[in-house]
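K.L.:
the following comprises the amino acid sequence and a computationally predicted model.
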Amino acid sequence: MILTDEQIAALTAAERRELILRLTPDPGGLPSLRTIERIRKWRTALMLVCVAALIPWTVYLAVTLPSHYVARNWVATWVGFDILLLTMLALTAVAGWKRKQLVFPTAFASGVLLICDAWFDVMTSQRGGDLTQALLSAFLVELPLAFILIAGPLRLLRHLAVRHGFIHPHMQLWRMSIPIPDLYPDRKLPPRD
């Protein structure tokens, strides 16, 4: 039996989602739910440890770092950073051109690198023309491009989530859960601690 467009349109979001999952072949090779939960817990714990360690470290740096410092490898640092940024932007362009999902992480990473570039350009510039150029570059080029590179994939991710029935069309992306149980429709996810 083939459903008509009208029958599909009459389905609820939950029914459409169930239909999509039933029509999508099992990807195979996925870790067990128990492994997924264990990895999630360990990664969450690692991030919390990093946050806890970074707070006193940041206070320590604020108190102990000199206000003026002559850096070694200055040229290699900036050229290396720009090569990394160039690589990520090129990967984003290729992934976008070929309509590959790799565009999600590369665009997001490129946007973050542009924000970092703007921050360090402004903060390390000498007053006067150097600082003016850094500010103009940050506000006219780097930050707007970073916004496009971060917001675009997030909007596309939300569109895909709505299209595949994972979220309601009016739900915000940050409220969307990772649909792990849907990968294993016949298994139950262990309760969260």
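P.N.:
Good, I have the coordinates. Residues are numbered from 1 along each chain as shown.
K.L.:
hey, let's count contacts and neighbours off CA atoms from now on
P.N.:
Fine.
K.L.:
immediately after the one helix or strand residue 77 maps to, which helix or strand?
P.N.:
Here residue 77, judged by DSSP states H and E, is contained in helix 74-97. Per DSSP H and E, helix 74-97 leads on to helix 103-124 as the next helix or strand towards the C-terminus.
K.L.:
list of residues touching the helix or strand following that next one?
P.N.:
The helix or strand immediately downstream of helix 103-124 is helix 129-137, counting by DSSP H and E. For helix 129-137, contacts defined as Cα atoms under 8 Å, 6 or more residues apart in numbering pick out 118, 121-122, 125.
K.L.:
one more time with 7 Å
P.N.:
Residues outside helix 129-137 that contact it (Cα atoms under 7 Å, 6 or more residues apart in numbering) are 121-122, 125.
K.L.:
the structure to be compared is supplied as follows:
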Amino acid sequence: MRTKWTLILLGAAAVLLVPWMVVLGLTLPANTEVRHWSLAWIGLDVLMAAGCATTALLGLRGDSRARLTSSATASVAVLDAWFDITTAQSGPALALAAACAVAETALAGVCAFLALCDRRPSRAPASPEGHS
């Protein structure tokens, strides 16, 4: 029952985000100066590296939780690719961003494949029955 209400709230959040996106589209400036720009980009790469390493370690141990870390890593890679493309200046910077986005999208595809197709039994401890 708890899972059903969580999913209903998740669906409601999706619906409520639509008008918020409209507000953002109408009110955000076309460009802005950003503080800690390099830290933001390094942070995405740290998340991707940590996700790749964690997925590899868990996967090599046969732990089905690698599917979770792989899924999260795919999301971070897509996010990084999106920001690479949308924040790049035109010209050589955009070409470099596109090349990076291709690599990140490939990583996301591999991670999604692992998350969806790994059917090995888990060696992780099972949760007690009756808990959701």
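P.N.:
That came in fine, so what should we check first? These figures come from a predicted structure and were not determined experimentally.
K.L.:
what range does the helix holding residue 77 of structure 1 cover in structure 2?
P.N.:
For helix 74-97 of structure 1, the aligned range in structure 2 is residues 37-60, judged by TM-score structural alignment.
K.L.:
check which helix or strand residue 129 of structure 2 maps to.
P.N.:
Under the criterion DSSP H and E, no helix or strand holds residue 129 of structure 2.
K.L.:
state the distance from it to residue 64 of structure 2.
P.N.:
As judged by Cα to Cα, to the nearest Å, residue 129 of structure 2 and residue 64 of structure 2 stand 18 Å apart.
K.L.:
got it, and residue 42 of structure 2?
P.N.:
From residue 42 of structure 2 across to residue 64 of structure 2, the span is 28 Å (Cα to Cα).
K.L.:
of those two, who's got more company?
P.N.:
Neighbour count, other Cα atoms under 10 Å: between residue 42 of structure 2 and residue 64, residue 64 has more, with 19 against 12.
K.L.:
what sits closest to the residue nearest the centre of structure 2 if chain neighbours are left out?
P.N.:
Nearest to the mean C-alpha position of structure 2, by Cα atoms, centre = their mean, lies residue 75 at 1.7 Å. Spatially, and ignoring its direct neighbours in sequence, residue 75 of structure 2 is nearest to residue 108 (7.0 Å; Cα to Cα, 6 or more residues apart in numbering).
K.L.:
map that neighbour onto structure 1.
P.N.:
Under the alignment (TM-score structural alignment), residue 108 of structure 2 maps onto residue 146 of structure 1.
K.L.:
ok, now residue 7 of structure 2?
P.N.:
With TM-score structural alignment as the criterion, residue 7 of structure 2 matches residue 44.
K.L.:
assign that match to helix, strand or coil.
P.N.:
helix (DSSP: H, G, I helix; E, B strand; the rest coil).
K.L.:
what about it, neighbour count?
P.N.:
12.
K.L.:
next one: residue 150 of structure 1
P.N.:
Residue 150 of structure 1: 20 surrounding residues under other Cα under 10 Å.
K.L.:
same thing with residue 143 of structure 1?
P.N.:
The local packing of residue 143 of structure 1 (other Cα under 10 Å) involves 20 other residues.
K.L.:
and if you look at residue 36 of structure 2?
P.N.:
9.
K.L.:
likewise residue 148 of structure 1?
P.N.:
Neighbours of residue 148 of structure 1 (other Cα under 10 Å): 14.
K.L.:
ok, residue 72 of structure 2 next?
P.N.:
Neighbour count of residue 72 of structure 2, defined by other Cα under 10 Å: 20.
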